[in-house]
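Colleague: just to be clear, the model below is a prediction. Sequence and coordinates:
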Amino acid sequence: MAILALLLLTATASAVAATNRIVGGADASIETYPAIVQIEYLNSTTWSHGCGGNILSPTYVLTAAHCVDEDDPMRIRAGTSYRETGGTVINVESYLIHPDYNKFVFLDADIALLRLEQALVYGPSIQPVAIYAQGIEVPGNSAVVFAGWGDTQPDGEPSTILQDVTVYTVSYEQCRRIYGREVTHNMLCAGVLGVGGKGVCFRDSGGPLYYGNVLVGLPSWHLGCASKRYPGVNTKVSAFTDWIVANAV
């Protein structure tokens, strides 16, 4: 808990533009994003990457609730820029899905905690991420950054190396006009409206959306990949900070 508390920010920081530009992204180094992890799933005898996650403490990872496999083993891979190779691999011991997940609106409260069997050892490529205090909002049209190993185009293949891409937040009001009641105040929309070509795709779910160096969103759902009409919809982390702090112990 002490580690998480140290990384809990109580005031909005200014956005920091990424040096690189997932779909429409560029190769990135794990040392730039040391809090990101791969979540791997056991299919028969083969482990494969399916979602992203975010290091909160040596034993807790934050991800999207829909990334939790309730029937089969899961593990995380930390500290490597490359998909399904290198780094540190640790099994997931248990998980906690937010009690409001899917309760009122499909994929609302799409957030979960993974508890690891062993503690991660911090270093240049493995570090915890900062989150905002409950209720802090990111302004509309702010530059934010996605990172992950997801598909680089619709119906494409996942990237073998970590990617990042800069997009822009879309206000709740504008996103609600686009999607309707499917968007709630627990969600944060981001994309490049009117242009498209940059954003998350399949297998990026649960990974990071950064505002500066702060984790503000978890990719949750989207219509198309990097669409110019439909922004990606993310779980707004600051809507659940109190729940995270109360349970990541």
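Modeller: All right, it came through fine.

Colleague: drop to CA atoms for contacts and neighbour counts, all remaining ones
Modeller: Noted.

Colleague: and the contacts of the lengthiest strand in the chain?
Modeller: Taking DSSP state E as the assignment, the strand of the chain that covers the most residues is strand 46-57. Residues outside strand 46-57 that contact it (C-alpha atoms under 8 Å, 6 or more residues apart in numbering): 1, 3-4, 35-42, 61-64, 67, 83-84, 127-130, 148-150, 203-208, 248.

Colleague: give me the contacts around the next helix or strand after it.
Modeller: Reading on from strand 46-57 to the C-terminus, the next helix or strand found by DSSP states H and E is strand 60-63. The contact list for strand 60-63 (C-alpha under 8 Å, 6+ apart) reads 52-56, 111-116, 205-207, 218, 248.

Colleague: this is the comparison structure:
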Amino acid sequence: MKLRLLAAFSSALFVHPKIAMADEPSFNIPPVTIPESIPKVLNGYPVPGSLWPATRISRTTTSKGTFQCTATIIGPRVVLTAAHCVDNDASMVVKSDFGNVTVRCEHHNSYSGAPYHDNDIALCISPTDISLGGARYEKINTKSSIPQKGAVVRLLGYGCTEPSGETAPYLYSGTTQVVNRGSNKIHLSGGGGAVVCEGDSGGAAYAEGPQSPSPLTRVVIGVNSTREIDFSGSNVTDIADTEISKFIQSWKSKHAVSVCGYDEIPGACHP
């Protein structure tokens, strides 16, 4: 089985998955309806979109074509993705069964681009509140102690399900372990665990249960950024890193918006 997430290599050429606009996704396919012959997200499995309503497919168009990534809604008007998924100060379409929303995105001011993709994070603002059909927005981690080395984390995305494969219209998930943290990144093991694959870029990595702030909760601890060229591991942008946290707080203050994890939004944020 395999898990699919991402659109950049940590030590090789940066690649976006180019998509055909005619291929429309199905967001809430229960796992039992997916044939066993479909490859699983590099060491992961299909999950119903209804369990992750704030996780969306994103599309952006540049001079090089139209590309697909994954994005996460973390507040009524706030979308989180990777900087390499969208040009700075450019628009991006966030798609779901609840409707499509066009948002405007800004990179971290120290995003390095290829080949290392340091500070690989973008925040996007919607002109109006984004509906999740009554569900809750995801909450981002603000605690520098999370996750610890060896902790199990969950990867999520709408990317490819086999190396160099096509992106699939189903949401896939899988778990892996933290190897170490540093340089604005959390380094995750491959070794039988989930690995990001093209199209999963910009999706979220989660701490769940006892390692999150309280039992039976989940928090976004990273943004899917890069993978090793041989699929031996993944790198996600560390949400709780000091420089990343400063960017988030400055951006939300600039736009006067609320972000789950930093702000109390009664009944709106996932536990």
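Modeller: Here it is on my side, so go on. Note that the structure is predicted; figures quoted are calculated from it, not measured.

Colleague: from the contacts of strand 46-57 of structure 1, which ones fall inside strands?
Modeller: Members of the contacts of strand 46-57 of structure 1 lying in strands (criterion: DSSP E): Ile36, Val37, Gln38, Ile39, Glu40, Tyr41, Leu42, Val61, Leu62, Thr63, Ala130, Gly148.

Colleague: tell me, how many residues neighbour the counterpart of the second one in structure 2?
Modeller: For Val37 of structure 1, the aligned position in structure 2 is occupied by Arg56, per TM-score structural alignment. Residues contacting Arg56 of structure 2 under the criterion other C-alpha atoms under 10 Å number 26.

Colleague: what's the answer for Asp97 of structure 2, then?
Modeller: For Asp97 of structure 2, the neighbour count with other C-alpha under 10 Å is 14.

Colleague: now do Asn235 of structure 2
Modeller: By the criterion of other C-alpha under 10 Å, Asn235 of structure 2 has 29 neighbours.

Colleague: that one in helix, strand or coil?
Modeller: Following DSSP: H, G, I helix; E, B strand; the rest coil, Asn235 of structure 2 is assigned to strand.

Colleague: the one 5 residues further on now?
Modeller: The local conformation at Ala240 of structure 2, judged by three-state DSSP, is coil.

Colleague: buried subset of the ones in strands among the contacts of strand 46-57 of structure 1?
Modeller: Ile36, Val37, Gln38, Ile39, Glu40, Tyr41, Val61, Leu62, Thr63, Ala130, Gly148 (16 or more other C-alpha atoms under 10 Å).

Colleague: so what's the fourth one up against?
Modeller: The reference is to Ile39 of structure 1. His49, Gly50, Cys51, Gly52, Gly53, Met74, Arg75, Ile76, Arg77.

Colleague: and if you look at the fifth one?
Modeller: Residues touching Glu40 of structure 1, when contacts are defined by C-alpha under 8 Å, 6+ apart, comprise Trp47, Ser48, His49, Gly50, Cys51, Met74, Arg75, Ile76, Arg77, Glu84.

Colleague: which one among the residues you listed gets closest to Gly24 of structure 1?
Modeller: Nearest to Gly24 of structure 1 out of those is Cys51 (C-alpha to C-alpha; 18.7 Å).

Colleague: that closest one: how many residues sit nearby?
Modeller: Close neighbours of Cys51 of structure 1, defined as other C-alpha under 10 Å, add up to 26.

Colleague: what residue in structure 2 is paired with it?
Modeller: Under the alignment (TM-score structural alignment), Cys51 of structure 1 pairs with Cys69 of structure 2.

Colleague: how about the nearest residue to its match, chain neighbours excluded?
Modeller: Gly199 (4.6 Å; C-alpha to C-alpha, 6 or more residues apart in numbering).

Colleague: that neighbour matches what in structure 1?
Modeller: In structure 1, Gly199 of structure 2 lines up with Arg203, judged by TM-score structural alignment.

Colleague: Pro219 is in contact with Val237 of structure 1, correct?
Modeller: No: between Val237 of structure 1 and Pro219 there is no contact under C-alpha atoms under 8 Å: 10.6 Å.

Colleague: neighbour count for these two, which is higher?
Modeller: It is Pro219, of Val237 of structure 1 and Pro219, that has more neighbours when counted by other C-alpha under 10 Å, with 32 against 28.

Colleague: now that one: which helix or strand?
Modeller: Secondary structure assignment for Pro219 of structure 1, by DSSP H and E: strand 214-221.

Colleague: if we can go back for a sec, can you redo the ones in strands among the contacts of strand 46-57 of structure 1 as TSV with distance to Glu173 of structure 1?
Modeller: Formatted as TSV, these follow (distance: C-alpha to C-alpha, whole Å):
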residue	distance to Glu173 of structure 1
Ile36	30
Val37	32
Gln38	32
Ile39	33
Glu40	35
Tyr41	37
Leu42	40
Val61	31
Leu62	27
Thr63	25
Ala130	27
Gly148	27
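
Colleague: ok, so of these, who is nearest Ile161 of structure 1?
Modeller: Closest to Ile161 of structure 1 out of these is Gly148 (8.5 Å), distances taken as C-alpha to C-alpha.

Colleague: alignment lookup: the closest one to structure 2.
Modeller: Under the alignment (TM-score structural alignment), Gly148 of structure 1 maps onto Gly157 of structure 2.
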